[in-house]
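>>> What follows is a predicted structure for the sequence shown.
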Amino acid sequence: MTLRRQSREEGHTRKFMVVIDETTECERAVYYASRRAQRTGGKLIMLYVINPSEFGHWIGVETIMRSEAEHEARSVLGEYSERLRETVGIEPEAVIREGARAEQVRALIEEDKDIAILVLAAGSGQDGPGPLVSEIAGRSSADFPVPITIVPGTLSDEDIVALA
């Protein structure tokens, strides 16, 4: 169910959302979304989703693996945040969730009514746009709660600055 966004109401700010992962194109999505947020007076929210299927071990091992995954997520989000403060001059919001990526993306958008646009980047290789782009922009896009911007993974920083 799509609920009304509040990003244009008094006391609210439009947020651009990106999903942080290990893909090479992720950086393109982050850079584009941060430049759009900067240019339009919006904010950036970065979501890092931890895959719980990696923790299917004994309780002690599962606890250690979950802790390591959370540490890695905080580290990656911290690196992006620092880089964005230095290069773009914005302070992004960082969120860590556990679960299936597409489900967590939708859940966060439904919870945060200020999220107005999801920014993804398409892979530039022969494997297609990537699994997240395929899943979200594919069959589930018809009832997705916000517009989806797909950034070509081959765009340079200069291209992104010109387009954002």
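In hand now; what should we look at? Everything numeric in this text was worked out from a predicted model, so none of it was measured.
>>> alpha carbons only for contacts and neighbour counts from here, please
Will do.
>>> For this protein, which segments count as strands?
Per DSSP state E, the chain carries strands over the ranges 15-20, 43-50, 93-98, 115-122, 148-152.
>>> Need those in CSV (columns: mean neighbour count).
Output for the strands of the chain, formatted as CSV (neighbours: other Cα atoms under 10 Å):
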stretch, mean neighbour count
strand 15-20, 26
strand 43-50, 22
strand 93-98, 16
strand 115-122, 24
strand 148-152, 18
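>>> got those strands as JSON lines, with distance to residue 108 columns?
Formatted as JSON lines, the strands of the chain follow (distance: least, Cα to Cα, whole Å):
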{"stretch": "strand 15-20", "distance to residue 108": "10"}
{"stretch": "strand 43-50", "distance to residue 108": "9"}
{"stretch": "strand 93-98", "distance to residue 108": "9"}
{"stretch": "strand 115-122", "distance to residue 108": "9"}
{"stretch": "strand 148-152", "distance to residue 108": "14"}
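>>> then this one, side by side with the first:
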Amino acid sequence: MRKFLVLLDDSRECLNAMRFAAMRAANTGGAVIVMAVIAAEEIQHGLGVADVMRAEARERIEAHFEVFAKWMRDRPKVEPELVIREGDPADELLAQVGEDPLIGVVVLGIAAEKGAKNPIINRLLREAGVLGCPVTLVPGDISKERLEAIT
């Protein structure tokens, strides 16, 4: 079974990436892995503070994931898997792809604003030759109808 790996973050374009991954998985008999990364700078170290911050970040991620997961279960009938990692988002995405040979496509949302910067996409493009799977970039301003038509 081919898996679509999509990165969960707080961006607007994440919504369309989730939709695309779920619809493609449903239409091809695949699965969806939703990966979230807790960046190292989000966790302060010392005297148990790091554990509390880590737990709060996980709770926030799980709540955010459940919104997408409910839609995936109801609409395209896909049961997503949540993976939470800690570190640099690009490093962790590359590591996840390297660890799971069933990941067939990485799906990322891209901002509609001209000149918007995305360090994860920049890194993946630099290392695309070693990634081992295609990367699909989904525009943040594409309509639901258009997404449905192309998936």
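All right, it came through fine. This structure is a prediction, so every number in the text was calculated from the model and none was measured.
>>> What would you report as the TM-score here?
The TM-score (TM-score structural alignment, normalised by the length of structure 2) is 0.93; 151 aligned residues with a Cα RMSD of 1.3 Å.
>>> still on that earlier bit, residue 107 of structure 1 is nearest to which of the strands of structure 1?
strand 93-98 (10.0 Å; Cα to Cα).
>>> what range in structure 2 does that closest one sit on?
Per TM-score structural alignment, the counterpart of strand 93-98 of structure 1 in structure 2 is residues 81-86.
>>> contact partners of that stretch?
Identification of contacts with stretch 81-86 of structure 2 by Cα atoms under 8 Å, 6 or more residues apart in numbering yields 32, 33, 34, 35, 36, 37, 38, 39, 40, 58, 65, 92.
>>> Under the alignment, what does the fifth one map to in structure 1?
If I follow you right, that is residue 36 of structure 2. In structure 1, residue 36 of structure 2 lands on residue 48 (TM-score structural alignment).
>>> ok, now which ones touch that match?
So residue 48 of structure 1 contacts 19, 20, 21, 73, 77, 94, 95, 96, 97 (Cα under 8 Å, 6+ apart).
>>> which of those residues show up in structure 2 as well?
Mapping the contacts of residue 48 of structure 1 onto structure 2 (both residues aligned by TM-score structural alignment, their matches' Cα atoms under 8 Å) leaves 19, 20, 21, 73, 94, 95, 96, 97 still in contact.
>>> could you show me where the helices are in structure 2, in order?
Secondary structure of structure 2 (DSSP state H): helices located at 13-28, 49-74, 89-99, 119-126, 128-131, 144-150.
>>> Check which helices and strands the last one is in contact with.
Think helix 144-150 of structure 2. Counting contacts by 3 or more Cα pairs under 8 Å, 6 or more residues apart in numbering; DSSP states H and E, helix 144-150 of structure 2 packs against helix 13-28.
>>> now residue 118 of structure 1: how far from residue 63 of structure 1?
32 Å (Cα to Cα, to the nearest Å).
>>> Also residue 155 of structure 1?
The value you get for residue 155 of structure 1 to residue 63 of structure 1, if Cα to Cα is used, is 40 Å.
>>> do residue 121 of structure 1 as well
Counting by Cα to Cα, the gap from residue 121 of structure 1 to residue 63 of structure 1 is 32 Å.
>>> before we move on, what about residue 92 of structure 1?
On the measure of Cα to Cα, residue 92 of structure 1 and residue 63 of structure 1 end up 28 Å apart.
>>> higher neighbour count, the two?
residue 92 (22 against 13; other Cα atoms under 10 Å).
>>> Identify the residue spatially nearest to the more buried one, adjacent ones excluded.
residue 44 (4.9 Å; Cα to Cα, 6 or more residues apart in numbering).
>>> try residue 130 of structure 1
The nearest residue in space to residue 130 of structure 1 (Cα to Cα, 6+ apart) is residue 123, at 5.6 Å.
>>> How much space separates the residue in structure 2 that that neighbour lines up against from residue 138 of structure 2?
Superposed on structure 2 with TM-score structural alignment, residue 123 of structure 1 falls opposite residue 111. Taking Cα to Cα as the measure, residue 111 of structure 2 falls 9 Å from residue 138 of structure 2.
>>> anything in contact with each of these two?
Joint contacts of residue 111 of structure 2 and residue 138 (Cα under 8 Å, 6+ apart) are residue 13.
>>> pretty sure the match of residue 123 of structure 1 contacts residue 13?
Yes. Counting by Cα atoms under 8 Å, residue 111 of structure 2 touches residue 13, with 5.8 Å between them.
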